[in-house]
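# Turn this into a model:
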Amino acid sequence: MLPRNTSTDDSAQRSQEQIELSPWASSATSLSAAPTINSQSDDTSKGLEAGKIDSPSPSQVSSACTKTLLAPHYAASTGIEEEKKQISHIRRRFIFVGLFFTIFLSGLDQTVTSTILTHIANDFKALDRIDWVPTIFMLCSTCLNILSGRIADVFDRASVLLFSLAAFVVGAVLSAFAQSIVMFIVARGISGIGCGGMLSLSIIIISDIVPLERRGKYLGFLQICFGVSNAAGPLLGGLFADHFTWRAAFYADMAMGLLTVSYLTLVLWKCRSRLRPAAPVDAASIASRTWRDGLRTLDYIGIALIVASIALIIVGMNLGGTMLSWSAPITVACLVCGVVLLGVFVVVELRVSQEPLVPMWIFGIRNLVIDFAVTFLCGMSMFSIIFYMPVYFSAVFGADSMRAGLLVLPFGMSLSVSSFVTGYFMSGKDRYRLFMRLGPAIMALGVLLLALLSGRTSQATQAVLLIVPGIGMGNVIVANVIAAQAATDAHLIATITPLCEFFLSIGGVFGVALFGAVYRNKLSGILAAALVGESLSAQALISEARKDVSVIYAAGVPDALRKTVAAAYVDAMRLGMWVMLPLLIVAFLLSMAMKGRRTLGKKETQEAALERTVSKD
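Have a look, this model is predicted:
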């Protein structure tokens, strides 16, 4: 018997934390629902469940220490680790370059349409349907976020990434040559499929080939690429639309996409068999699996249910308060059916699916649940700032699309720099937990500062204040991936990583809807009060300002009327920020409940840790 109060016992306790249930679930359910992670023998498994290992032989001690007692992410099989080492250092550098370009393209495509939608609507004479362009893109991208991980586990990562890039290029081609608004919307949906897979697979491949203790640096580099491209998208879109044609933005996407897919095909194709899930039991079967075999293992019922659920929820959230009222039958039906299908999806994954799309037992891991909740709540505030601050600058200062984009630029740039710094300092014990706490706290401070703004605050001051929430979000957007991966085993990387992006995106959907509802209700109330006693022409102008704020800056509009409308937009924005503030406080309090789990440093290899553990026994 091994003594209870030893380093070995502490290590076993760390391993058992992987299947620890959140406070509202029972431990019995956890042990029955969750598979034993990296257990290679019945003796070892029974020992772990009891909190100790009975009468170990030397080989059992070695196996247990190496595969179970060490930090969970280092529990992958030796064969998989040796296979990964076959990817040379030079080839890894080439892979990183290709992934950085992939992330850059994904970020650019997400925002390039923001400043050219008006031009597109005018060309197709379809202003009433233009809102479906970002909705369909977001829908397809979000669905692929959650599906890409499972597909990457069934097939190799390289093939799925190249397929996503191909979909991106096809979407860019169709967008550039679209002859109707329907064709353009379909094209943006195809681009959304590509972007969703590109973002998730890039992070998954980085996680496959970079050890956990150094992974934060590379994720920080990826976030810099993503942030810069996100910020550059509106500027490039406006440049193309003003000086050439809006189609030129998609010509550029098409050219860069073709170059990237060609480059990554050359770099990844020969080593694609080494980019596999690090599951010791399934590694051999996965390596020999054909495409037909892989297709048979997919959970088609789960895929259909989750896609339908996400589609209905996103469409309902986008319809409510904009095209239709929240009480409209179509809006209510979409939201109710979406929630019901989500519940059916959970039941199917628990009771029916042999190889579930999302293993439900992972939601019994305390750190993972907290990580997803914090990501969701921070995503609500992040997307609210991205969507509504440009409208605020246009209304209060009369900024055009290009200038409003420049005023919001400090948020994106500070997010990028902060994510890089966070990734650089991520290695070491519990450091991801520190940044998961700092992020919501700094974001809450930034949102509070925005809620205290007034129309008298200068443009420069307001733009600079956006740096504060950007720093906080930069902390979260890298730390949440490391925290999620540290909470689970290596073979779950492709399942866990897309879920981080999924909860960020779906948080954005709910955040924009909530902020928008509060924003529009406050704005309508103030402007309705302003209509009293005004002339018919002034009433018509104020009513039009609810839909298009630029009308108040037209020639001949009285200054008093302009100030009234601008003040209404200030009050509406401030109320929206006050609503976001308690959500960020909740996120901070949740992050305080996150437990620490050590990520091994550079000098602490598996062999060294094994030698120390055995020598102490």
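
# only C-alpha atoms for contact and neighbour calcs from this point on.
Will do.

# what comes up buried for stretch 396-408?
For stretch 396-408, a neighbour-count test (16 or more other Cα atoms under 10 Å) marks V396, G398, A399, D400, S401, M402, R403, A404, G405, L406, L407, V408 as buried.

# Closest one of the residues you listed to R351?
Among the buried residues of stretch 396-408, V408 lies closest to R351 (Cα to Cα), at 47.0 Å.

# pretty sure the closest one is touching Q462, no?
No - counting by Cα atoms under 8 Å, V408 stays clear of Q462, with 9.2 Å between them.

# May I see the buried residues of stretch 444-461?
A444, L445, G446, V447, L448, L449, L450, A451, L453, G455.

# what comes into contact with stretch 440-447?
374, 378, 465-473, 476, 577-578, 580-581, 584-585, 587-588 (Cα atoms under 8 Å, 6 or more residues apart in numbering).

# Report the contact partners of V579.
Contacts for V579 (Cα under 8 Å, 6+ apart) come out as F515.

# Please repeat the previous calculation with a cut-off of 10 Å.
S381, V447, A451, L514, F515, V518, Y519 (Cα atoms under 10 Å, 6 or more residues apart in numbering).

# And for S164, the neighbour number?
Around S164 there are 26 other residues, counting by other Cα atoms under 10 Å.

# ok, now how distant is it from T260?
12 Å (Cα to Cα, to the nearest Å).

# In whichever helix in the chain runs longest, which of the residues would be classed as buried?
If you go by DSSP state H, the chain has its longest helix at helix 493-531. Buried residues in helix 493-531, counted by 16+ other Cα under 10 Å: 493-520, 522-524, 526-527, 530-531.

# Check which helices and strands it is in contact with.
In this structure, helix 493-531 packs against helix 132-154, helix 181-209, helix 300-319, helix 366-397, helix 467-486, helix 536-545, helix 559-592, with contacts taken as 3 or more Cα pairs under 10 Å, 6 or more residues apart in numbering; DSSP states H and E.

# One more sequence to fold, the one below, so I can look at both together:
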Amino acid sequence: MKHTNVKAVTIAVFTATFMAAIEGTIVSTAMPTIVSQLNGIELMNWIFSIFLLTSAVTVPIYGKLSDLYGRKLIFVIAALIFIIGSSLCGFAQNMEQLIIFRAIQGIGAGGILPSTMTIIADIYPFEKRARVIGFMGSAWGIAGVFGPLLGGFLVDQLSWHWIFFINVPVGIITIFLIWVYLKEDIHHARLPIDYLGAILFTTALLTLLFAFQRAGETFNWLEPLVLLLLFTSIILFVCFYFAEKKAPDPIIPFVLFKEPVVLIGNLISFFTSAFLIGLNVYVPMWAQGMLGYGATIAGFMLAPLSVAWITASFISGRWLNKLGTRRTVGIGSLLVIVGALILVLLPQKTPSISFYFVNLVIGFGFGVIFTTTTVTVQAAVSRDKTGVATASNALFRTVGQTIGVAVLGTIFNSILSTQFNAANDSGVTRKNLNLLISPKTATEVDTSLFEPIRNILYHGLNLVFLVMLLIGIISYICHFILPKMVANNKE
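The predicted structure is shown next:
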């Protein structure tokens, strides 16, 4: 059998990680412009939520399939779907089309992150893995700098549609490298795929998301429909649990969570990811809505996040060996809390330089947390369970973002509606807010309305940052339950 070209595959995995990273930096930066042009700030959550939802429900399926049929085939299929979805998003002409096409894009994205991390676990030993994952983190740093530049240029000079087309050539290159240079020898038994579990899990998550979205629209968590959706999602999750217990080869083997590091590590990833999506969505909103910057500058304000993430990814590998899992994750969690506290205390007239510093601090915390939890979750299981364990970590991260953007969006929309209803000036409306958050359309708003509208936006953003602080505190509390040290992969 031919051997894997480790260098070429590492480049391919790096490229795939870059593709996922640049998707986040470009879309987050362009979102104010998109919702402004399509007049859909109330639907903004769905552009993120539907992508994250379809990613979340497909992650465990991809993870299981990669254990059964190999990383190469599953990665290529996922990347092809992602490319098709990205192309369709580029051709979207209204909010509804964009949401549908983002769902397709998410189905592909659900297989990229867990596949790349599992490939790293396959071709590198434990002692080198943290360092390599740190190298993977540099893809986020490059995307953090290059993404806003490219995205800002495309949005400001051409059209936001072009931000999705950038994924096509990058995706094709990645598929070529993986297909040619990754060699596998699959000997796992072909057990029946857990279709019932996949359907129950998908339906339960979708029902839960609809409940959050409905509550965000009506601003009434006690509405009968919202309560019914929440109750139904709980019943479906319970049914999913029992279905997995009986399945010959479950999508999510709950036996994994008997390992404390897998369960708690994934919970920390869940809460930290909810925090991350809030930062990616609402910092550009502040930059463009409060400060009046274009998409390029808004993206640059997120760049320190990625640069610090790289540095922390490399350092956390050393900390993990010297300090252990608990202390390493604790340091990262404290940094996230410090950054969140600063965000909460920011006054309305805060200059942009403050956000560069905050994102630097929080980015360092993210790099420590995500690198450590990924490596330790992989190390806590046997090699034949690496794919599904990695997928479980990616699943918790994606579900964390899915629920996080829904909860934060609900809170944000609720406070905006309360503020708009209390406004006496008829010009202080949600429509004018849609126009104000993009420099391209801000000129259509009477300058006398800038201040009162920004006051309302500030209240919404401040409350979102406060909730993010609470999420960071919960994540920090969870780290105390982690084991101090984690052993190498079990055979």
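
# Considering the contacts of V579 of structure 1, which are maintained in structure 2?
Contacts conserved in structure 2 for the contacts of V579 of structure 1, using both residues aligned by TM-score structural alignment, their matches' Cα atoms under 10 Å: S381, V447, A451, L514, F515, V518.

# Could you find the counterpart of I482 of structure 1 in structure 2?
Counting by TM-score structural alignment, I482 of structure 1 corresponds to V375 in structure 2.

# Repeat that for A33 of structure 1.
Checking with TM-score structural alignment, A33 of structure 1 has no match.

# Check G398 of structure 1 too.
Alignment note (TM-score structural alignment): G398 of structure 1 maps to G292 of structure 2.

# And for L584 of structure 1?
In structure 2, L584 of structure 1 lands on G472 (TM-score structural alignment).

# what's the answer for S191 of structure 1, then?
Using TM-score structural alignment, S191 of structure 1 pairs with Q105 in structure 2.

# Quickly note the distance from that match to L98 of structure 2.
10 Å.

# Counterpart of L108 of structure 1 over in structure 2?
Match for L108 of structure 1 (TM-score structural alignment): I22.

# Kindly confirm my reading that its match is in a strand.
No - with DSSP: H, G, I helix; E, B strand; the rest coil as the criterion, I22 of structure 2 is assigned helix and is not in a strand.

# Tell me how many other residues surround the counterpart of A308 of structure 1 in structure 2.
Residue pairing (TM-score structural alignment): A308 of structure 1 is matched to T203 of structure 2. T203 of structure 2 has 18 neighbouring residues, counting by other Cα under 10 Å.

# how close does the residue nearest the centre of structure 1 sit to F515 of structure 1?
Computing the C-alpha centroid of structure 1 and ranking residues by Cα atoms, centre = their mean puts E501 first, at 2.1 Å. The gap separating E501 of structure 1 from F515 of structure 1 is 21 Å, by Cα to Cα.

# And A540 of structure 1, by the same measure?
The gap separating A540 of structure 1 from F515 of structure 1 is 26 Å, by Cα to Cα.

# what does G525 of structure 1 give?
G525 of structure 1 is 15 Å from F515 of structure 1, by Cα to Cα.

# try A50 of structure 1
Counting by Cα to Cα, the gap from A50 of structure 1 to F515 of structure 1 is 49 Å.

# Kindly report the same for Q179 of structure 1.
Q179 of structure 1 sits at a distance of 35 Å from F515 of structure 1 (criterion: Cα to Cα).

# and if you look at G338 of structure 1?
21 Å.

# Likewise for V481 of structure 1?
26 Å.

# Tell me the counterpart of S164 of structure 1 in structure 2.
Aligned by TM-score structural alignment, S164 of structure 1 pairs with A78 of structure 2.

# ok, now which ones touch L305 of structure 1?
So L305 of structure 1 contacts A311, G338, V340, L341, L342, G343, V344, F345, V346, V348 (Cα under 10 Å, 6+ apart).

# Actually, I471 of structure 2.
With Cα under 10 Å, 6+ apart, I471 of structure 2 has these contacts: I268, F270, F271, T272, S273, A274, F275, V336, I337, A340, G404, F465.

# Redo these as a markdown table? Include distance to L433 of structure 2.
Below are these laid out as a markdown table (distance: Cα to Cα, whole Å):
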| residue | distance to L433 of structure 2 |
| --- | --- |
| I268 | 35 |
| F270 | 31 |
| F271 | 30 |
| T272 | 29 |
| S273 | 28 |
| A274 | 25 |
| F275 | 24 |
| V336 | 30 |
| I337 | 30 |
| A340 | 25 |
| G404 | 23 |
| F465 | 19 |
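
# Of those, just say which sits nearest to V57 of structure 2.
Of all the contacts of I471 of structure 2, V57 of structure 2 sits closest to F270, with 14.5 Å by Cα to Cα.

# which residues touch whichever residue in structure 1 pairs up with the closest one?
Aligned counterpart of F270 of structure 2 in structure 1: F376 (TM-score structural alignment). F376 of structure 1 sits next to 370, 382, 500-511, 583, 587 when contact means Cα under 10 Å, 6+ apart.
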